[in-house]
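[1] sequence and predicted model, in that order:
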Amino acid sequence: MDNRELHILLVDDDEVDVMNVQRAFQKNRLANPIHVATNGLEALEKLRDGSIKGARRLVLLDLNMPRMNGIEFLRALRADPELQTTSVVVLTTSNEDRDKVEAYRLNVAGYLLKPVTFVDFVDVMGTLNKYWTLVEMP
């Protein structure tokens, strides 16, 4: 595993949204490995089990999920000394102020609303790629 390569952990229970992210990556010619978890518990397990440990990681996090939602995941992530510095960008349909405030209180790197059209989705993923290639991430 190349520790300089940025691995994306996409945490989303909606199969269509997962496919849209994957297709948007392809359209933008992004080669970053994408790992998928369908809820916060599964995401924590993937981060802890060693499959992407040691790699540079970025979590793309939906908030509305079963079992453990995005805010609960962020609380658990920030409470874990091994994972607390993991970079997280929220990618959600929730435009609720309380969700935004709580996400930023839990140190997310950004809060993005999921675009309605696929063309806009491609643009958002392209912009996000520009961001993570410019920012120094652990």
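    Thanks, I have it. Numbers count the residues shown, from 1 in each chain.
[2] CA atoms for contacts and neighbours, from now on please.
    Fine.
[3] which residue ranges form the strands in the chain?
    6-11, 34-37, 56-61, 87-92, 110-113 (DSSP state E).
[4] including distance to residue 27 and mean neighbour count, could those go into TSV?
    Converted to TSV, these look like this (distance: least, CA to CA, whole Å; neighbours: other CA atoms under 10 Å):
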stretch	distance to residue 27	mean neighbour count
strand 6-11	16	22
strand 34-37	14	17
strand 56-61	18	22
strand 87-92	18	21
strand 110-113	19	17
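[5] also this one, for the comparison:
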Amino acid sequence: MEVLYIEDTPEDADLALRSLRKHNLVNEVKLLEDGQAALDYLFGEGEYASSGRGKIPRLMLLDLKLPKISGLEVLARMKTDDQLKHIPVVVLTSSNEDVDIKKAYALGANSYIVKPVDFQNFAEAIRQVGLYWLVLNEPPSNT
């Protein structure tokens, strides 16, 4: 899998996915709508217990303001796991509060982007994120 996207706003998720696909930046995206589902998927728990851990993505796009468990809690838990801590995490959120920005970076976020309100600017931000993290960035090998 290339991208794990955790986003609870359907309009934002749809726009981001359309932008990534329009620019041929991804083939496979797993979309989850809350923090608990993200942790269950990543750790093979809850509804994913029978199938084990999900595929490890090349990139995670993570909203902070999620139902059930916050994005910051998801980030904190995944960064303590040896198999998951190297996944680049781009926080993509509406919060521009300094406390959220500092906390996200302290927990291991690789980038923090405040979602542009404008449709075109949001689509362009997603394109740039995808281009950098999925095309230009060289991740470590899985060996």
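    It's in. Since the model is a prediction, treat every value here as computed from it, not as a measurement.
[6] still on that earlier bit, please name whichever of the strands of the first structure is nearest to residue 138 of the first structure.
    strand 56-61 (6.1 Å; CA to CA).
[7] which elements pack onto that closest one?
    Here strand 56-61 of the first structure touches strand 6-11, strand 87-92, going by 3 or more CA pairs under 8 Å, 6 or more residues apart in numbering; DSSP states H and E.
[8] closest to residue 47 of the first structure out of those?
    strand 6-11 (8.6 Å).
[9] show me the contacts for the residue most central in space within the first structure.
    The first structure has residue 60 as the residue nearest its centroid, 1.0 Å off, counting by CA atoms, centre = their mean. Contact analysis of residue 60 of the first structure by CA atoms under 8 Å, 6 or more residues apart in numbering lists 8-11, 88-91.
[10] again, only this time at 6 Å
    Residues in contact with residue 60 of the first structure (CA atoms under 6 Å, 6 or more residues apart in numbering) are 10, 89-90.
[11] redo those residues as JSON lines? Include distance to residue 107 of the first structure.
    Formatted as JSON lines, these follow (distance: CA to CA, whole Å):
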{"residue": "10", "distance to residue 107 of the first structure": "18"}
{"residue": "89", "distance to residue 107 of the first structure": "9"}
{"residue": "90", "distance to residue 107 of the first structure": "11"}
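[12] closest to residue 102 of the first structure among those residues?
    residue 90 (11.2 Å).
[13] the closest one and residue 111 touch, don't they?
    Yes - contact status for residue 90 of the first structure versus residue 111: in contact at 4.7 Å, counting by CA atoms under 6 Å.
[14] what's around the aligned partner of residue 38 of the second structure in the first structure, how many residues?
    Using TM-score structural alignment as the criterion, residue 38 of the second structure maps onto residue 43 of the first structure. Residue 43 of the first structure: 23 surrounding residues under other CA atoms under 10 Å.
[15] can you check residue 14 of the second structure too?
    12.
[16] in the first structure, what sits opposite it in the alignment?
    With TM-score structural alignment as the criterion, residue 14 of the second structure pairs with residue 19.
[17] gap between that match and residue 97 of the first structure?
    As for residue 19 of the first structure, its distance to residue 97 of the first structure is 27 Å (criterion: CA to CA, to the nearest Å).
[18] now swap in residue 131 of the first structure and tell me
    As defined by CA to CA, residue 131 of the first structure lies at a distance of 24 Å from residue 97 of the first structure.
[19] rewinding a little: out of the helices and strands packed on strand 56-61 of the first structure, flag the one nearest residue 51 of the first structure.
    strand 6-11 (10.5 Å).
[20] packing partners for the closest one?
    strand 34-37, strand 56-61 (3 or more CA pairs under 6 Å, 6 or more residues apart in numbering; DSSP states H and E).
[21] could you dump those strands to a markdown table with distance to residue 137 of the first structure?
    Output for these, formatted as a markdown table (distance: least, CA to CA, whole Å):
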| stretch | distance to residue 137 of the first structure |
| --- | --- |
| strand 34-37 | 17 |
| strand 56-61 | 7 |
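[22] out of those, which comes closest to residue 116 of the first structure?
    strand 56-61 (17.0 Å).
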